[in-house]
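Asks: Predicted coordinates and the sequence they were generated for:
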Amino acid sequence: MFLKNHFHLFRLLFVLLSIPGAGAAEVAQRPYWHSSMVHKAWTKQDGAPTAVYGITQDQHGMLWFAANDGVYRFDGARFERLNAIDGNKLRSSNTNAILANGSALWIGYSFGGVSVYDQGTVRHYGAEDGLSIRTVYQLVRSRDGTMWVSTGDGLYWLDGQRWRFVDVKDGLGLGNVHYFTALPDGSILADHPTGIYRNTPGGHQFRKVAGGKGIEIHHLLPNGDTLLVDEQRRFTRYAALTGILTPLQFPFGAKPIDPFLDDRGAVWVNTDAGLVLLGPDMRPMRTFSGLNNLSGKQVYNTLNDREGNLWLTTENGVDRIRESRLTAIQLPERMSRAMTIQPDQDGTVWISNHKTNGDYDVDTFGMKPNGAHVDSPLSNITASLRAPDGSLWFGNGKFVWHRVHDEWRAWPLPDSFGGQDVQDFAVDSGGRLWASLVRNGAHVFQNGQWQRGGGIEALTKLTPVSLYADPKGPVWFGYTANRLSVLSGGALREYGAKDGLEVGNVASITSYKGQLLVSGDQGVAKLQGQRFMPLLDADGQPLNGASRLVITTGGELWLHGADGLMRVAATELAAGLASRHLRIDRFDNLDGYKGQPSQVRPLSVLAEAADGRLWYATSASVGWVDPANIARNSLAPTAQVTSLRTDQRLHDARPEMVLPQHTSNLELDFTAAILSIPERVRFRYRLIGQEQTWRDAGNRRAAFYTNLGPGNYRFEVQAANEDGVWSVTPAALSFSIEPAFVQTVWFKLLCGVLALALAALLYWRRMIWVTARITDRLRERLRERERIARALHDNFLQSVQALMMQFDLIKHGLPPEHPVQQRIDRALDTAEDVLREGREQVLALRLNHELTGDLDSALAGLGNILAPRYGVRFVLLEKGVRRPLRSSAAAEAYAIGREALLNALRHAQCKEVTVELRHARTGFSLQVRDTGCGMNAEVYERGHRPGHFGLTGMRERAHDAGGTLEIRSAAGKGTAITLRLPTRRAYGRKAADKLPSTPN
């Protein structure tokens, strides 16, 4: 039977208002196809599935195909064959039915069973759940949310977690149910070997609504009606509301061969000659044949996606048919080569082609707005112009024609022109027609008479490539090799490369709000002042190959170049000209553009018609685009992160992934379902944790990162469709890379501790070494002091003692009255002072305790030895908890204390000298005080005795030790000299930390 052959599922949708019962509800959701469409086929070589029996579109716009070798996913650019979804394997790779329902994907298998994949989870249904083990043909969700499945042994519906079989008691007998559909009222319409059956909305009791064997359901219409076909290929319309069956007759007695209908209400007929689209009048409207033929001969399934594209599956692959933004018209078969168009003010567009040697001579014809053709006396047109008054001028190598108010008038070209073609026209502000003639320069035609160069001899030397008459009066002449001239007020001015003109051959000239624009095969430029400035696109690239410039009545700039049409919106034109960077909308082969405009002659290949449509002509086609109604894709694409690849393995994209240690290189794959023009998709992405700014990926669907460290990351990606509509929210994938032990914070802290310990050890060893060196040096100094002290005692002081004894013998040898006696006594007194001073120095050397810091012992020894010599009582007081002083601090304190003690013993004339040592947490102090006569007022005022440096030396020592020296003295009350050292300078850090908070 017809329906049993390869499980053909002919999706039919048809709107015929003439059939009884049809109404407004039957109007297609999208307008009917226009004549210009783009077809593309994918086959096995492109990775497409073959013999697909199921096709669906998910909530993200992705297409899914059920094939006998697995499930395929398609984003518009690449097919992916999947044996697992989100890491969950298919029960079998032999799939037959598929349905996207919300976030869930339902899959039916050829050998029975259904699987439901939903956001990383899977639920398998089989015989244990009440489901048939026979082939699953279709999965359908009714309007009340019930899931239905047709199988080789009947119809099933899902009741909670268990499938229920529709058996005889439900009104449906045993038998194979291939096709069924959900009606708008919530009921199900199913085919059966004995007829067509329908259940009650929301119920499971079926009744027969159409009899006869071999009847198939093809498709649900927008109003809820269904088309049926029987074995004799007779089509019947079943009205869902009334239950009426109405035969459907194709006009002209044509019987469809493998027909199907789409959601626009269009009838398609697949024949050996190709795929034919029938228009609303059931006449052939478009045939896809030759290179445009389908991937196969049998249409297995169809789908209208949410962007308005029609998808077909065949035995060899997948096909897509979509509307183009440019609408090409049907041309006579022999019309080709360089074509030209010229719209009339009544809406007629005159279409010509330039004859070349060996071409057929095709007459120029006019096309009315309703598509009707109008004859003309023209042929082989080489130049045309719509004058400011609305009349048309045409020319070739023989005649010049003028069309005014539907009337034609012709003038033959003079023989002196040698049969050369008219190249371009312009009408100046005075109404004169300027014409450029090949090899004859520029001429003026007025009142049937020709004037060479318009009276200017220089204009006859070279033939202008293009002409333009400015409404303000000047006439511009464009030449080859960056040459341009302007005639204004009878004077001719020339421009060239020296003036910044770098467009190559000047093919088109126009003006926008008084600003001159020129284009050529090497670029587009504007005249700014007396220099030309190049115009670029938004990426800074030149606009090459622009054969024609047009400023529309809506204020838009259109360019016709070698790669198609370019548009600059009116809202952006002024700003773009000011910045010299134009934001361009491009219309190329992806929009239905074929061929290219003339690159040699300035033919009229772009012009605006009276109804606002912009007509274009190329070497292969003539068409139009309506600037006010350009089809736009307003659907924001949904980006998806599909997988993550490391050096070790491929991971499916799952939330909160944890990657193993030492992962440093990543490849993240992403996509977005953009089905109409996927070639223009754009992506941008970023990896938070590594960067914050977006990276532009163009149409690349992968991101690469290297040298990543451990941590938490979030990859985000957005997509933009062909019209620059970006994703509302970015797709995100969060993952983390586990750190190795050497990458953890603990390891870094341990390394830090070890580094500090090593540094401390090195410092400790260094300090031991330095201390040993200092100790050795101090011991050497101590030994040197001791040696000096011995030398002074054993030699110098003994020598002085011996000398004094000799003088004493000399004195006793002289008479008592001898005058030398007094001089000898004075000398002996001086020697006694020197001897005493020497003994004190020897004592100071002997009592120096710099190495130990034992300051109290040193001062006690010094005071107890010296005080009795001067008949003074010595007292040493110590307060606070004793701590060892720094060796340097002890040395300076001892020197200051010794000097102060000696001064008190020698000069104070006191009975008692007290030395007080005070240890406190705030510091150390040494005080030497006496009860004597006090300092001389002059000395106290000056701070030192002239010629003596004892007090000055004490101050310098106190400063070097980091402390202060205070001297207090009063006549008759004695003197007190106090040294104060801060804690850190006196004890060092460790000793200072051990001091009590308050002194004892």
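Replies: Sure thing, it's come through. Residues are numbered from 1 along each chain as shown.

Asks: from here on, contacts and neighbour counts on C-alpha atoms
Replies: OK.

Asks: if I pick the nearest residue to residue 308 once chain neighbours are set aside, what's in contact with it?
Replies: Closest residue in space to residue 308, ignoring its immediate chain neighbours: residue 322 at 7.1 Å, by Cα to Cα, 6 or more residues apart in numbering. Residue 322 is in contact with 37-39, 308-310, 676, counting by Cα atoms under 8 Å, 6 or more residues apart in numbering.

Asks: export those to CSV and tack on secondary structure?
Replies: Shown next, in CSV, are these (DSSP: H, G, I helix; E, B strand; the rest coil):
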residue, secondary structure
37, strand
38, strand
39, strand
308, coil
309, coil
310, strand
676, coil
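
Asks: Could you look up the SS state of the residue nearest to residue 308?
Replies: Residue 322 falls in the strand class when you classify it by three-state DSSP.

Asks: circling back: a markdown table for the contacts of residue 322, including neighbour count and distance to residue 456?
Replies: Below are those laid out as a markdown table (neighbours: other Cα atoms under 10 Å; distance: Cα to Cα, whole Å):
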| residue | neighbour count | distance to residue 456 |
| --- | --- | --- |
| 37 | 18 | 51 |
| 38 | 19 | 52 |
| 39 | 19 | 55 |
| 308 | 19 | 59 |
| 309 | 17 | 59 |
| 310 | 20 | 61 |
| 676 | 24 | 56 |
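
Asks: Let me know the closest of these to residue 269.
Replies: Distance to residue 269 across the contacts of residue 322 (Cα to Cα) is lowest for residue 310, with 14.1 Å.

Asks: want to compare, so here's the second one:
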Amino acid sequence: MRGRVRLLRAWLAALLAVGLPGAGIASRPASAASSSEASYGLRLWQTDDGLPRNSVQAVAQDADGFLWVGTQRGLVRFDGVRFVPVAAQGDFHEALARHPVRALQVTRDGHLLVALDGGGLWQRRAAGAFVRLALAADPEAAFVRTVLETRDGTMWAGTAAGLFRRTAAGWRRIRMHDGGRPSVFAIGTDGADRVWVGLQAGLARVAEDGESLQIVVGSAAHGPVTSVAEDPAGRLWAASRDGLLRVDRAGEVPRVIAVGPRERVRLLHVGADGQVWLGTDTGIRQLRDDERWVTPTGLAGVEAIALALGEDREQNLWVGTNAGLYRVRAGQFRTVATADGLPRGVALAVREDRAGAMWVGTWGGGLVRLGEGAPRTFSTADGLPDARVFALLEDRRGTLWAGTDAGLARLDAGRVRLVPAPGTPAPLRVRLVAEDRVGTLWVGTMQGLFRRDEDRLVPVPLPGVAPGTPVRAVVEDRRRRLWVCAGESVFRADDRERRQVRRLHAVGSTIHAAWLDHRDVLWLGTAAGLVRIDDTGAFAFTPAHGLAIEEVVALAGDDADRLWLSTKRGLVRTSRSGLDAVASGRGAPLVLATYGARDGMLSTEGTSEASPGAWRRGNGELWFATTRGVVVVPPSTGEPARVPPPIVLEEVLVDGRAVAVAGEVRIPPGSRTLEVRYTAPSFAAPEKVRFRHRLDDFAPTWADAGDRRVATYTNVPPGRYTFQVMARNEEGVWSESPAGLRVAVAPRFVQTPLFAGLCLLGLAGAAWGTYAVRMRQMLARLRAVKAERNRMAREIHDTLLQGVAGIGFQLEAARHRLHRDPDGAAQVLDRVSAHVDSCLGDARRSVRNMRSAWLDGQPLAAALAESGRLLATGKVHLEVHEHDWPAALERDLEDQIFRVAQQAIANAISHANASRIDVTLIGAPRALRVAVADDGCGMAEAAGGDDRPRFGFIGMRERARQLAARLHVDSTPGRGTRVELIVPLGLAGRVRRAWHRRHPAIEPAATRMGA
């Protein structure tokens, strides 16, 4: 091996000594980009943008489109807009905090491998957890520098302790033929699926048995091989400290290509387009087919140490450096500038001649012809009246006309001649030269409109236009009508002699340029935007239509029916059919594609006051004049992007709390806010990605979210929904299919069918209850009326009738004594009079349901004795006995007992012909006993023997029932009657109150009684 190294050193020394072409060319500085070279756009992200550290050492893109970025102190996920730190936990969190990320690899099954320099190899599982992969017990095996998965799925890891291959049994170390353990820096494969390894000692290859390493090139003199890759031509490239090793085929002596004496090659990358890139200590370089290393146009700003190179699906090159993360994107356009032959940077007018050469009028640099061979410049030394060329025209005879600030010049056969303009006080400041179908030349100047007549310029007046109004456009349509644009006005001459020029429209802002399409629709670029004119009138597009641009200075149409606008802020492309639809009032807002510096424009500012400022070549290219050269748009520009933006649902929050996104998202009852966060990893133009979303059955129409990456819904009713979101890239291409999320909003109990059913049952029950209550109230009222009737009947029977009966007895007694004892009869009549007053009082009290007058001022026993003696009139002996009777009772209870006993006494006097009546009142702790016994004739039945109503007996039973008392009637014909009332003291009051609640008092009603 040492001999091979000495041979390589000697070969390299000889190569550099004789100055072979490869070495000499490589040592020259990079040349400027020619008109055929692509330019590149740069963008830089640093810690202020969300990176954990500016030193980016690894990049990789996963299956969802996210870019994973590893730094010296952290790992983040990038979607083009936001850097999201990895939520590391446990051992991986500690390892990530102590060790830098050295390499990243996404496996075929979607797992992310993270190689930490000193922290081992880790695998990110689907759930986001990180698991360490144990390579070996050797501590140096924790210094993982590179990791690779080959096409057959085999995993390889390069460490300071050697090369490891993953097998079914675990990780297996691959040793050198001599048994050594080399320090590995890089792993790569070739087209034959052979594994190449960059070592400290050179470039090696895994043997066919897969168990050992074979040194192919020893490069100890150049330092370690830090990167290995194969280009589409089958050439294997290996980067080392001093340059590259190229291996054309196995066994060939490698050829060494030196980059330069001051640059160290750290990395190389072969892009999907076959382009070979180098990362050095001073930036990035590109390998050309002639084996020259150049710094492409636009990449001179990368002045940092390249630490990582990678490429995404959109063919953006990512460069990790010690100064941050760079995105390198090939511009869709190229710019023809001073390096390509323009004498000055500011281009004014562009036009193609019939030979296919392009003519460019410049500001101060004259006129230049770009065609086969070297550029040809015409200046004032060649006869141009001024070096500022604002207008160009090639007429039907092939003569080139150039308008300058000092007049109109004619180029014919290489000679330049000035066209005279007699009668003008100063040289004409020409801004436009046009030719109609009959060959008449029209010249628009800052002083007005002129027509060429026999090699002289004749002024053409425009009605209503002030002198000195600049003329910016003259075009002829298919009907041979001549359109003239001056200031803010549009004129048209319909006659073939062009003698009648009339004003048609005033667009409200200065007209910069005009373009007529094949349908005779005139498009105007103005200081306020875009105006469309056809036979129906003029239509000005506004930001409400989706065209939020100003200062349109040039227009051109391409072969795909699209309109290109050159503005002061870049190029804008949109569909002409979309513009037509908006102008007719039936179209949706316009979809615009905007282009700027990232697409290869050295300047985004288009130049005005020149014609034509835009030109479509015969090969389909579009040329636009800018303040830094001419921007060339290839015919394929604007084709739909190959990679539509993928949609990823990141997080779901319910009332601010994160919930799991996997499967169906279940939202608990009572939640108010549903928030879905999503993104679309896209890196070509992430700031131009637009979104739309909807929630089926709640917000079923697509809602335009703009660039917002969150959807918020409030007060979503219970049910099952599907959330859908789509993304659109900068070219207007939507995602192939929406990303969906099933959402189930759980109802509160009051929102469930069970609750609704219970409510229906409750309503039915309430209705039935209301009906039942109403019926019970009606029934209670009827019962109350009946009870009142019965009460009145009882009261009349117990008071008024008995009183009247007593009066009758007394009057009968007075009649018998009237002749024989007038004084006694008078006393009887006095008692009758007093009794009449008492009866009247009882009648009034009965109507008012008040207490009997007998009980006023005397106990129950005395009241019974007095009322009984009044009824007896001396014929019946009445005695009242009292045993332990309470001194005071409830008034209602005492009144009811009095009425029952009084009725029993009255029955004995009136119906039993009794001569003796005994009333016994017995008090006890639990009950009261009232007994009325007589020695009369008795009754056949306890309730009476005939069918006539016996209101006295009925009243006694009803009063007993009200008192919850027991009424016993014991009667034997010929042996008297005993009536006993037993009133339980503990229950009587409660029952009586309950009875009164069921039978509320009502107004007294008239009661009709039978005889």
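Replies: Here it is on my side, so go on. If you're wondering where the values come from, they're calculated on a predicted model, not measured in any experiment.

Asks: which of the contacts of residue 322 of structure 1 lies closest to residue 539 of structure 1?
Replies: Distances from residue 539 of structure 1 to the contacts of residue 322 of structure 1, taken by Cα to Cα, are shortest for residue 676, at 24.4 Å.

Asks: Which residue in structure 2 occupies the aligned position of the closest one?
Replies: When structure 2 is aligned by TM-score structural alignment, residue 676 of structure 1 is paired with residue 684.

Asks: about what we covered before: what separation is there between the residue nearest to residue 308 of structure 1 and residue 309 of structure 1?
Replies: Plainly put, residue 322 of structure 1 is 5 Å away from residue 309 of structure 1 if you go by Cα to Cα, to the nearest Å.

Asks: Overlap of the contact sets of those two?
Replies: Listed as contacting both residue 322 of structure 1 and residue 309 by Cα under 8 Å, 6+ apart are residue 676.

Asks: which residues does the match of residue 676 of structure 1 contact?
Replies: Applying Cα under 8 Å, 6+ apart to residue 684 of structure 2 gives the contacts 314, 316, 329.

Asks: got it, and residue 624 of structure 2?
Replies: Counting by Cα under 8 Å, 6+ apart, residue 624 of structure 2 makes contact with 350, 554, 566, 606, 613-615, 630-632.

Asks: Over to residue 114 of structure 1?
Replies: 106-108, 124-126, 136 are the contacts of residue 114 of structure 1 under Cα under 8 Å, 6+ apart.

Asks: what do you get if the cut-off is 10 Å, keeping everything else the same?
Replies: Going by Cα atoms under 10 Å, 6 or more residues apart in numbering, residue 114 of structure 1 touches 90-91, 95, 97-98, 106-108, 123-126, 131-133, 136, 139, 149.

Asks: Nearest residue to the middle of structure 2?
Replies: Central residue of structure 2 (Cα atoms, centre = their mean): residue 711, 0.6 Å from the mean position.

Asks: which SSE is the aligned partner of it in structure 1 in?
Replies: Residue mapping for residue 711 of structure 2 onto structure 1 gives residue 703, with TM-score structural alignment as the criterion. Using DSSP states H and E, the element containing residue 703 of structure 1 is strand 702-705.

Asks: Save the contacts of residue 322 of structure 1 as a markdown table, and put in distance to residue 991 of structure 1 too.
Replies: Converted to a markdown table, the contacts of residue 322 of structure 1 look like this (distance: Cα to Cα, whole Å):
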| residue | distance to residue 991 of structure 1 |
| --- | --- |
| 37 | 95 |
| 38 | 92 |
| 39 | 93 |
| 308 | 88 |
| 309 | 89 |
| 310 | 91 |
| 676 | 84 |
